[in-house]
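Enquirer: Next input, structure requested:
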Amino acid sequence: MKKYNLLFASLLFLFPNETIAQERAIIKIDTDRVIDQINPHLYGNFSEHLGQGIYGGIYDPKSIQADEDGFRKDVIEQTKELKVSILRWPGGNFVSGYHWEDGIGDRSKRPTRIDLAWGGKESNMIGTDEFIQFARKAKVEPYFCVNLGTGSLDEARNWVEYCNVEKGTYYSDLRRKNGFEKPHKVTYWGLGNEVDGPWQMGHKSPEDYSKMAIETAKLMRWIDKDIKLIASGSSNYDADWNKWNRTILDEMYNYIDYISLHHYSHNTSDYYTYLTNTIEVENYIRIVEQQIKEAKMKNRSSKDVFIAFDEWNAWTRTFGGTDNTLSEIYDLQDALIVAQYLNIFLRTCDIVKMANMAQLVNVIAPMRVDNDKLWKQTTYYPLYLFANNCRGKALDIYIKSPAYSTDKYKEVPYLDVSSTYEPSRNEVVINVVNRNKDKAITADILSQTGSFDKKATANIVSGANINITNSVNEQNVDIKKEEIKTSGEKITYSFAPRSFTQIIVKVK
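Expert: Got it, this is the predicted structure:
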């Protein structure tokens, strides 16, 4: 017995990140254990005036892909294919120096401004009316963010008037004069961007931000009582982010519908540590959920406030560098990070009602345009699978998995899992990231209510190694399909190493 313990201890020392014997994982699916209905706005996105996100991305009148208004038809089609539900604009850091009246009316008379957020110049060729045109073509809901950095209360409420009032006022008639008779009816409005960050133009304390945001919210709502308002929550986790959120919620609870959170995952260590980055995201969400409940009680309010996670992504190579175009190239491990974010948003969909990947095209984006040709990054594929297949209700599942440890986290499950159920189709979707870089993990997937159909489909995103990328000429990472046989109440499946797998199966 002593010799066995000595051998076991030696193996643990040599292989600290691996379990010695890979036990079989267990995933239990119960369609009665519902977290909440999935809001389609979980599959939102974000377009900022930055790099080639707008010019050369959604708008490129010199391209052979340009439509009659100069918008790229390939970007429009891929936005539809990704089922993007809501698109945040115009920023981002950019918005804290943006004045929306620069971007309306005769294009030949629009001023060119210095972009203080990212450097370079802003032509204002794409403004409010043009962005609405793109949104309608791509069938996405527009989500505007107002300037609470260098902007004013009047500027914010006038923008709502320009967009949402039908006629008979100065700004509504100005819109009609500019060729848009019908109101744009923009429902979602952000009250500034990352105002907690010292990098932001107009950075404020939580108390000062709350005062300005409340007055702005009042005026905007007096113009249109039906708009939804999103407060600028935490993005600066090196500061006292709990104080920021708690102050915002305590002061602004009765004026807002959402509080925003932002988070980016940076690969600054080894693969296994990188894939634990999203653990803190789920922790942040649950902490803010409790802060929302606390603020609701303090304000004796009957209304609900939710989380809009309106900036998130993997972001490493161009983070903090000199490349202000943020033209990131993603690899397989970044695709797994994206899948983990989406797993989290499903597991927390009772409080997270909107999520916006940053960004749509070219700028830390799932698709890029090079040599006038659109191509899909590795991160495109998990986003596509979730947005197209994970609808209906999110399920509270049971998962038992082999695990590994890092310096920060102990017992990290190799399998990161979420599941959804669409009653109208009697369809269950099981989303599984296998974090194990080298080994497949076999799991028994058990139905606790009813039985699985005899056949299921697996969609697999994987690759030869964790650093593999796609390019304009080569798609090394995409979706592979596999048919699976089930045994009624159980599916036994081996999840490939370093992979995201989505299993779709009917239940009866």
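
Enquirer: hey, let's count contacts and neighbours off CA atoms from now on
Expert: Will do.

Enquirer: how about Asn431, secondary structure?
Expert: strand (DSSP: H, G, I helix; E, B strand; the rest coil).

Enquirer: check contacts around it.
Expert: By CA atoms under 8 Å, 6 or more residues apart in numbering, the contact set of Asn431 is Asn343, Val417, Ser418, Ser419, Phe500, Thr501, Gln502, Ile503.

Enquirer: So which of the residues you listed are in strands?
Expert: Using DSSP state E, the members of the contacts of Asn431 that fall in strands are Val417, Ser418, Ser419, Phe500, Thr501, Gln502, Ile503.

Enquirer: Can you verify my assumption that Phe144 contacts Gly92?
Expert: No - using CA atoms under 8 Å, Phe144 is not in contact with Gly92, being 10.6 Å away.

Enquirer: list the buried ones in stretch 60-74?
Expert: Asp60, Pro61, Ser63, Gln65, Ala66, Gly70, Phe71, Arg72, Lys73, Asp74 (16 or more other CA atoms under 10 Å).

Enquirer: I have a second one here; can you model it like the first so I can compare?
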Amino acid sequence: MTRARISIDREFTVSEVPHRLFGSFVEHMGRCVYTGIYEPGHPEADGQGFRRDVLALTKELGATVVRYPGGNFVSGYNWEDGIGPVADRPRRLDGAWHTVESNAFGLHEFVDWSRKAGTEIMEAVNLGTRGVDAAREIVEYANHPGGTRWSDLRAKNGHKDPFNIKLWCLGNEMDGPWQIGHKTAHEYGRLAQEAAKAMRLVDPGIELVACGSSNSGMPTFGDWEHTVLTHTYEEVDYLSLHAYYQEQDGDAASFLASAVDMDHFIESVVATADAVRAKGRHKKHINLSFDEWNVWYSRPGDPDSPEQVTTRPWQEHPRVIEDRYNVTDAVVVGTLLNSLLRHGDRVKIANQAQLVNVIAPILAEPNGPAWRQTIFHPFARMAELAKGQVMRTVVDSDKVETARFGDTDLVDASITWNEETGRMALFLANRGLDEAAEVEVRLGGFDAGELTRAEVLDVPTGLDRFAKNTLELPNQVGLRPLTGVTAAGGQLTLTLPALSWAVVELNVEKA
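Expert: Here you go, the predicted model:
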């Protein structure tokens, strides 16, 4: 049996749990918007065409902030196409995903949907085909009280009061040759700097995210961040990171260790940002926005892969990358969330991509039901229970040898402590495919009290690690009670089943 010892101490914390760490993403891609969050005529549609079943699951998921409208889509998008009477909105060709965009859903609809979902808005501006003027004009439209061309047009279109959108992305993945309007680091850095200045002249209170590398494997990684921040350091608040993971060639061990790569990615970008800070003698720190992350089975040649979408006839909202997630994927997602939480001192925003249908925790059929994928469960529990302080967590675990990341801890963990409520939450994963793990947690400076929750997601009886939730069996994989957890004094012990993710919540007092 695998063994692990986890240690924390009341005096050693990382940061407050960032409220925006449990964000999601809605892009005009595939069926995320149309027949996802928005489907007029659906039996569950409200008066605005929003699917109430998807809204309910979004609230249960606990998404705190939602990025919109893209993604690759935004780099060819005219935001003005999505305002005004729907009948007057133009139909456009979207080159990013080779679809026909009806523009029936736009900025006003998203604001109304977000208010019903209880989420903050993270709006992205087009710095691919557009630039400074369009960026400052959408801020005026969204946030200025009134008495100007764009703010008065907002009122005419049905929203007298400002939207007060505080969080803005300066484009999307501009380092990628696939991006419409792709730019070099110098080109993007200068454009982002000037767009940021113009946007802040309209609303000085906004927060801005500059594009970092699309992934750490980009040939320009590191140089891109350094160059972009050299231009934009004083104008922006955050730098973005994007990463997707998948099991390749049956290498489950490396896939289950994906959070090791996420850790390294985060720490590398922090080091680069701090190097620019030192060289430029800047006073503030740039924090990170991990505004796209998830498991994504990107297989060139698949009919619904991005590479093949352009071979299809032009159509509205086709099915694109509607991955069906299994138990293994859910455990990986739990460890990625652990990585984000452990780096909460610098990662202040994170958005799992995407919310519904497109590589998503929620699936929804047209004119049919919506249900939770396996990856829904670790996200929802962590969004619900991770409150207060992120504890500095030391793990001494048996190892597994991986082809991509070398020796890796079989047990992964993050822990939070809410001093106001006296609750501590432990989020644990066993990466081992075959053996259970005996885990001992040393709670330095705490006395353990009553257990309030102990749940585990693992392989259901009679099934294997590829078990999924389906239209026919929507609850086949989920959380069940974790038995055998004991807590006394400054110690907690438990056994994690093979290939599992678990949450334990308990009352604690200062020792």
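
Enquirer: residues in contact with the strand or helix carrying Leu506 of the second structure?
Expert: Using DSSP states H and E, the element containing Leu506 of the second structure is strand 500-510. Residues from elsewhere that reach strand 500-510 of the second structure, judged by CA under 8 Å, 6+ apart: 10, 327, 330-331, 334, 378, 381, 385, 422-431, 445-459, 482, 496.

Enquirer: As JSON lines, the ones in strands among the contacts of Asn431 of the first structure with neighbour count and distance to Asp36 of the first structure would be great.
Expert: As requested, these are exported to JSON lines (neighbours: other CA atoms under 10 Å; distance: CA to CA, whole Å):
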{"residue": "Val417", "neighbour count": "24", "distance to Asp36 of the first structure": "16"}
{"residue": "Ser418", "neighbour count": "28", "distance to Asp36 of the first structure": "13"}
{"residue": "Ser419", "neighbour count": "27", "distance to Asp36 of the first structure": "12"}
{"residue": "Phe500", "neighbour count": "30", "distance to Asp36 of the first structure": "23"}
{"residue": "Thr501", "neighbour count": "25", "distance to Asp36 of the first structure": "23"}
{"residue": "Gln502", "neighbour count": "25", "distance to Asp36 of the first structure": "20"}
{"residue": "Ile503", "neighbour count": "22", "distance to Asp36 of the first structure": "20"}
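
Enquirer: now for these, which pair is the farthest apart?
Expert: Ser419 and Phe500 (13.3 Å; CA to CA).

Enquirer: can I assume Leu261 of the first structure is in contact with Asp310?
Expert: Yes - Leu261 of the first structure sits in contact with Asp310 when judged by CA under 8 Å, with a separation of 6.4 Å.

Enquirer: Okay, now stretch 116-129 of the first structure: how far is its last residue from its first?
Expert: Start and end residues of stretch 116-129 of the first structure are separated by 23 Å (CA to CA, to the nearest Å).

Enquirer: ok, which stretches of the first structure are helices?
Expert: 2-14, 73-81, 128-138, 153-164, 170-177, 206-223, 241-252, 271-274, 279-298, 332-347, 380-389 (DSSP state H).

Enquirer: how about JSON lines for the ones you listed, with distance to Gly53 of the first structure added?
Expert: JSON lines is the format used below for these (distance: least, CA to CA, whole Å):
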{"stretch": "helix 2-14", "distance to Gly53 of the first structure": "46"}
{"stretch": "helix 73-81", "distance to Gly53 of the first structure": "11"}
{"stretch": "helix 128-138", "distance to Gly53 of the first structure": "13"}
{"stretch": "helix 153-164", "distance to Gly53 of the first structure": "23"}
{"stretch": "helix 170-177", "distance to Gly53 of the first structure": "25"}
{"stretch": "helix 206-223", "distance to Gly53 of the first structure": "28"}
{"stretch": "helix 241-252", "distance to Gly53 of the first structure": "29"}
{"stretch": "helix 271-274", "distance to Gly53 of the first structure": "26"}
{"stretch": "helix 279-298", "distance to Gly53 of the first structure": "26"}
{"stretch": "helix 332-347", "distance to Gly53 of the first structure": "19"}
{"stretch": "helix 380-389", "distance to Gly53 of the first structure": "16"}
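
Enquirer: Okay then, goodbye and thanks.
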